[in-house]
Each structure stands twice: as structure tokens, then as C-alpha cells.
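> need coordinates for the below:
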Amino acid sequence: MTHKELKNKALKNISVLKQYDELEPEFSLLKGMLMARREIGLSQAQIAERMGTKSPAITRLESSLSSGKHSPSLATIKKYAQALGCHLEIKIVYNNSRV
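Take a look at the predicted model:
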């Protein structure tokens, strides 16, 4: 079974879907970070050097977003974006069910 098939099967479970939806902002941020790093062609070690840290710190940063166990600070994410030659944009968006 592929990752996509397994994910789709798991998301049919309402409680799994709810938890997944709650983590969507983190998944979206991680996807953007990884896509930008790959498009620019930099390794974790190169990002770490540009940020003035070690490669394992970048590994932890990228994996923390996928695990949902730790939320890195905005300052750290901003430094990561700057190391890529990018900038960080943050938006607050109304939910469909505004009160």
C-alpha cells in the first residue's frame, strides 16, 4: 500500500480526519519549507550554516513540524526563510463558521 493510499484510508476515520485537520497549518508550513529548500537546491547542512546552527537542529525543526510535538518559534521559522533567501508571510483567515 502506498503512503497516499494509507493516508486516504486513515482519513476516512472521523477522529483521524479531525486531528489531521487541526494539524493542517503545520503540514502546510512544512510542505512550503521543504519545497522551497528543494527548489533552491540547499541541503539541511547548508541551511544550518546560513542560520548559524548545526545540521541536526534543521532536522529537528523540519521533523518537529511533521510530528506536531513541538512548535518552533516564529523567529526560528523567519531565520529559516531568510536562509533560503525568502521571507515569511503570516495570515489570519476567518473560518467558514464565524461567530
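> only C-alpha atoms for contact and neighbour calcs from this point on.
Fine.
> could you list the buried residues of stretch 25-36?
Neighbour counts over stretch 25-36 (16 or more other Cα atoms under 10 Å) mark 26, 27, 30, 33, 36 as buried.
> one more sequence to fold, the one below, so I can look at both together:
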Amino acid sequence: ALFDEMLKARKQAGFTQAEIAERMGTKAPAVARLESGGGSSKHSPSLGTLRRYAEAVGCDLVVRLIPRQS
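Prediction:
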């Protein structure tokens, strides 16, 4: 899923959570919560947060709508 892809992208880029946090302008615990799918929080990350994360790890964020099969 998305959060697994995020963690994989960060590791492939060779960054720590602290480095990503610095690049995003936030703190490492926030990145840890983001990568874990929000932890115990019921808050879902905004598209802006996901874009900042993607940029920090050197990726593009793509959101797609796929038609349902009738």
C-alpha cells in the first residue's frame, strides 16, 4: 500500500526519518507517524503532506481515479 511504498522510497533514497523531516520542515516523530499510516491518530495525511514527503524522497506523487467495472 501507499505507506509501504513511502518507507521503501525513503530507504532506497538513503535518508533517515530525521533527514526527511528536515527536508519537509517537520520533526522525525511526524515522519514516523506518516510512514506508519498515522499510528493511533484518526487523522489522514493531506495531499500537501504526501507531496512534501514525495518531494523529500525524490519521487512524484500520482493520484489516479480508476473507473469501476459495472
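> thinking again about what came up before, residue 75 of structure 1: which of the buried residues of stretch 25-36 of structure 1 is nearest?
Within these, the smallest distance to residue 75 of structure 1 is 14.4 Å, found for residue 33 (Cα to Cα).
> before we move on, which element is the closest one in?
helix 24-40 (DSSP states H and E).
> next secondary structure after that helix?
Next in sequence after helix 24-40 of structure 1, counting helices and strands by DSSP H and E, comes helix 44-51.
> average offset of that following helix relative to structure 2?
Helix 44-51 of structure 1, aligned to structure 2 and superposed, deviates on average by 0.5 Å (mean Cα distance after the TM-score superposition for structure 1).
> what's the angle from the helix or strand just after that helix to helix 44-51?
Once helix 44-51 of structure 1 ends, the next helix or strand along the chain (criterion: DSSP H and E) is helix 55-67. On the basis of axes from the mean of the first three to the mean of the last three Cα atoms, to 10 degrees, helix 55-67 of structure 1 is oriented at 110 degrees to helix 44-51.
> what's the residue minimising distance to the centre of structure 1 in contact with, if anything?
Using Cα atoms, centre = their mean, the residue of structure 1 that lies closest to the mean C-alpha position is residue 30, 1.6 Å off. Contact analysis of residue 30 of structure 1 by Cα atoms under 8 Å, 6 or more residues apart in numbering lists 62, 65, 66.
> which residue in structure 2 aligns with it?
Mapped onto structure 2 by TM-score structural alignment, residue 30 of structure 1 lines up with residue 3.
> also residue 50 of structure 1?
Match for residue 50 of structure 1 (TM-score structural alignment): residue 23.
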